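A.B. asks: Fold the following and give me the result.
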Amino acid sequence: MFSHKGRTKFKARIVQHSGNKLETKSISTEQYAKDIVASLAQYPEAKIVKVSKKQKKKNPTAPFITSSLQIESSRQLGFATDRTMRIAQSLYEGVELNHESVGLITYMRTDSVQLSSLAIDEIREYIGANFDGRYLPSKPNQYTSKSKNAQEAHEGIRPTSILRTPESVKRYLNADQFKLYELIWRRTLASQFSPALLDTTAIDLALGEAVFRANGVTVNFDGFMKVYQEIIEDVINEDEEARLPELAEGEMVPVDNLDITAHQTEPKPRYTEASLVKTLEELGIGRPSTYASIIATLKKREYVVMDKKRFMPTDIGAVVSQFLTNHLTKYVDFQFTAKLEDTLDDIAIGKQNKLPVLQQFWNELDALVQEKQGASREELTSEKLDENCPTCGKPLLSKIGKYGRFIGCSGYPECKYMRKVDRDGKSEEITPPEEVPGRLCPKDEGKLLIRSGKFGKFISCANYPKCKHIENIDTPETENAVTCPECNKGKVIAKKGRFGIFYSCNNYPECKTIFKYEPVATHCPECNYALMMTHTTKTKGTQHICPKCKHTLKVE
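C.D. replies: Alright, predicted model coming up:
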């Protein structure tokens, strides 16, 4: 049931019907649910029959460390981790304020939540001067790091002066700098505020023969939430954090809608950048300074792609993961990484000598690498399926090729049966290339075949790779095309490539001349090159550009 009071909307779930208590799986069929909704549709209002409240205190969050800054920047601003660190670096290095370079934040690679006493005194003074006395606690809030490996050589991430409010420096910052500075400023200020006082509330609403329950919180005193609130991803029970309006027993509220929702067990959501950083921190993998580079490496090597801001593993990523898990098990174990971090900490404080540690690590790794040198590519990139080839009866294999995953026969090359596999895992049989009737390859008189490639269909010689003759499926108009100025044999025609339309000689591969823009049969007045390219922009209009000397000629 959906309802509201004033501008605050809330929802409630059914917990009782016709005197019977309803558990999670009590309504087992859709028809039963529809019958309940039909019986309650006649009631325009629900009555508040019970309000249960329990007060709890919500403490302010600690000042930012590197990981929490990356997490909150991703959640609240939508910034990637490397983008966050670049912006933070620029704020730390300094911004021109009134002809003077001023560092606006403290060092941004830290796992300490401590603030200096001078900073705390300034923050408390600012709160006392700008907010009601209730928002300033009687003594400063103190925080301790949750990480056992925390290296507290620096303060938490904070403004160098809380008196530099975001609005006062906004005109000196670009949009990204302002957003991140404001986030850091609000978090730092909130860390010295009083706790918020919340009532965890359960409200029972009677509607006909049914009782609905709404769970959530009402705010008695907003405390630190006046200036800062965290955003939580992938909340399992979002009703517990829902905001409820002030309601009293006996009060009537309108029924906006009665809705049926099927509750199904869902798999754990894929990582976002924020949740991955949080998990790395919890498992003790990496350091504040390495989280952004870890994520950047995953993307750069195409082990993952981002889909709706969540990491999706690629086929390459799956192969690498499988190889590491099967062959280098020790080195991808979470405990190994955490223990190695502890060992490095011991070396840093002088408890252990680095050379014996490095020697032992190298000897074990080198021996393992030598042992795995013989692992075949076939073993790594293919997986046997419980299915036989419909053509020859041999087992089928799931393989990874240049353009992704496909299913092929283990009898290749004698049997060329194949099926392509899309991102959803659905497969479709690859039909053999169609022969072009009445034509032979102009290079070696072999058969011409219509093939499907990365950019669509094309015609090529059946004797590939010995003969590399290819041509467009739709033969381009060459009668009015410009003659290639390099080979003086072919014509310059439009082609479709990875980055869009480009122009090249149709005498490829003998001639590999390429032009970025459409060529015109006009000699360059500067260097006398046989053609120029035509290009139109909003600012400069239509121009002829020489591909050799870059001389431009405005076209009226």
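
A.B. asks: From here on, just use CA atoms for contacts and neighbour counts.
C.D. replies: Will do.

A.B. asks: In this protein, which residue sits furthest out from the middle?
C.D. replies: Largest separation from the mean C-alpha position in the chain: residue 438, at 51.4 Å (Cα atoms, centre = their mean).

A.B. asks: how close does it sit to residue 471?
C.D. replies: Counting by Cα to Cα, to the nearest Å, the gap from residue 438 to residue 471 is 16 Å.

A.B. asks: How about the contacts made by residue 162?
C.D. replies: Applying Cα atoms under 8 Å, 6 or more residues apart in numbering, we find residue 162 in contact with 119, 122, 123, 126, 185, 189.

A.B. asks: Residue 185 and residue 471, how far apart?
C.D. replies: Distance of residue 185 to residue 471, given as Cα to Cα: 61 Å.

A.B. asks: More neighbours: these two, which one.
C.D. replies: Each of residue 185 and residue 471 has its neighbours counted (other Cα atoms under 10 Å); residue 185 has more, 27 against 18.

A.B. asks: another one to check against the first:
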Amino acid sequence: MMMAQRLYEAGHITYMRTDSTNLSQDALNMVRGYISDKFGKKYLPDSANQYASKENSQEAHEAIRPSDVNVLAETLKDMEADAQKLYQLIWRQFVACQMTPAQYDSTTLTVAAGDFKLKARGRTLRFDGWTKVMPALRKGDEDRTLPLVKQGDRLSLVELTPAQHFTKPPARFSEASLVKELEKRGIGRPSTYASIISTIQDRGYVRVENRRFYAEKMGEIVTDRLEENFRDLMNYDFTAQMEDRLDQVANHQAEWKEVLNHFFGDFTTQLATAEKDPEEGGMQPNPMVLTSIDCPTCGRKMGIRTASTGVFLGCSGYALPPKERCKTTINLVPENEVLNVLEGDDAETNALRAKRRCQKCGTAMDSYLIDPKRKLHVCGNNPTCDGYEIEEGEFRIKGYDGPVVECEKCGSEMHLKMGRFGKYMACTNDECKNTRKILRNGEVAPPKEDPVPLPELPCEKSDAYFVLRDGAAGVFLAANTFPKSRETRAPLVEELYRFRDRLPEKLRYLADAPQQDPEGNKTLVRFSRKTKQQYVASEKEGKATGWSAFFIDGKWTEAKK
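C.D. replies: As a prediction, the model looks like this:
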């Protein structure tokens, strides 16, 4: 959706938050003219193809289409590679939907073998039609050519190939399959799918591994609590039914006050019940499960807690008055990130086979690493069940097996750690707090440059000033009061040139880049996710002009359009 937003803002596509399939007459005339000129009359149907919209689709806008069908994806030099691919997909769908059907010659052979009947199907393409611009997805042997035979011919057995098939459980949702499921159940709209998917990740309800969603403990707890007290709201049909009612209001088929009164009448009753004590039917709390582990700061007992960042140990003294309160926490590393050093290469297999069961309720236990000597096993029914066990041994975190990393600040070794936000390298020197990220490819991130204060550049949305930071996506300007102020923007080359003497040596080449394009438009520093390099591009009135320059062989070179 972010790429679609960029394409829309640049004027390359029409409004993208719509589920309409309608096209304006101007769009139809444009695409039919293009098909006739580029492919010929045989690819153009006698009249425009019309498509039925889904029930209750919001059709305030056209279907998503290119603003100009003559603009091809390869000409969008000002856009990222992913945006160009998305534009190509939109362009192909737009053109293909107004072309003639593809034509095939299909053949089916039925062969009698004793008491059995065997069938073979094949087809050959006779006229490509719309597949000229959008190749059709084909099954493995769908387009094979069958031999010429006549009815009654006796066939010889050349080979018998046995094949074994197993049923598989449903695959975990990917982002695409989850959107399809939301569409199937009538939940959400194209404009809300992206926010739904980002929200369940931001709140720690799910995590993404290998592009698949996995439920987290916090998500399970929230779901259980809501299903107990707000069963109607958690019903899959609720959102779809509410969408229908809102559509009825929009179509003047229902009064909005009646719809809201009906909803809030039931919701207010359920909310009042949820606020009662658990003994009276109220929502169950998410209590801390006390353990025998001592707090390293105050000596009180640590307890098992669950938050949006995962399961962790927190001091039981956190609930005390401010002067006595202890905020000490211990991060827990999930078992799938831990290797048992004593077990060697079979650690993962043995861990799966030896999954512990809670001694109190029999539920499978989730395991976490406390430190290199202790592992904590927590009942999977936590916090409803307070069962836990502590295992002693020798353990280490999986992930980084590369060369020894030296701290760039003090020269000490850096070791792999696990925090609330994932793995990172931390300096072993207690007086040095230096850390470095672990990149997605498993490598240690290069050392970060310290922020460069630029008090001469005030922020627009607060009283703060900008500092120049060097992040994973290149340099950028950010408010010095982050996170209080989250204002950021790309730096102008002329700003970097102005403060060139303050820049680290490795960033000074950016200050030497062209400050304007040939038309006099100012240039900004950008970052290419494809090449992992920084470049400069010009903008006019907040929109990219298409001009850019790259640092090649020690000098800045203007890119060819």
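
A.B. asks: tell me how far the strand ranked longest in structure 1 is from the chain's mean position?
C.D. replies: Counting by DSSP state E, the longest strand found in structure 1 is strand 45-58. Taking Cα atoms, centre = their mean, to the nearest Å, one finds strand 45-58 of structure 1 lying 38 Å from the centre of the chain it belongs to.

A.B. asks: how about stretch 126-134 of structure 2, which residues of structure 1 does it hit?
C.D. replies: Mapped onto structure 1 using TM-score structural alignment, stretch 126-134 of structure 2 spans residues 220-228.

A.B. asks: Just the buried residues of that stretch, please?
C.D. replies: 221, 222, 223, 224, 225, 227, 228 (16 or more other Cα atoms under 10 Å).

A.B. asks: how close does the closest residue to residue 219 of structure 1 other than its chain neighbours sit to residue 229 of structure 1?
C.D. replies: The shortest distance from residue 219 of structure 1 to any non-neighbouring residue, by Cα to Cα, 6 or more residues apart in numbering, is to residue 198 (4.7 Å). Separation of residue 198 of structure 1 from residue 229 of structure 1 (Cα to Cα): 14 Å.

A.B. asks: More neighbours: which of those two?
C.D. replies: Each of residue 198 of structure 1 and residue 229 has its neighbours counted (other Cα under 10 Å); residue 198 has more, 20 against 14.

A.B. asks: sec struct for that one, please.
C.D. replies: Counting by DSSP: H, G, I helix; E, B strand; the rest coil, the backbone at residue 198 of structure 1 sits in strand.

A.B. asks: what residue of structure 2 takes the place of it?
C.D. replies: Residue 198 of structure 1 maps onto residue 104 in structure 2, by TM-score structural alignment.

A.B. asks: now do residue 93 of structure 1
C.D. replies: Applying TM-score structural alignment, one finds that residue 93 of structure 1 aligns to residue 9 in structure 2.

A.B. asks: need the contact list for the residue nearest to residue 223 of structure 1 when sequence neighbours are not counted.
C.D. replies: Among residues not flanking residue 223 of structure 1 along the chain, residue 196 sits closest, at 4.2 Å (Cα to Cα, 6+ apart). Residue 196 of structure 1 is in contact with 57, 58, 59, 60, 219, 220, 221, 222, 223, 224, 225, counting by Cα under 8 Å, 6+ apart.
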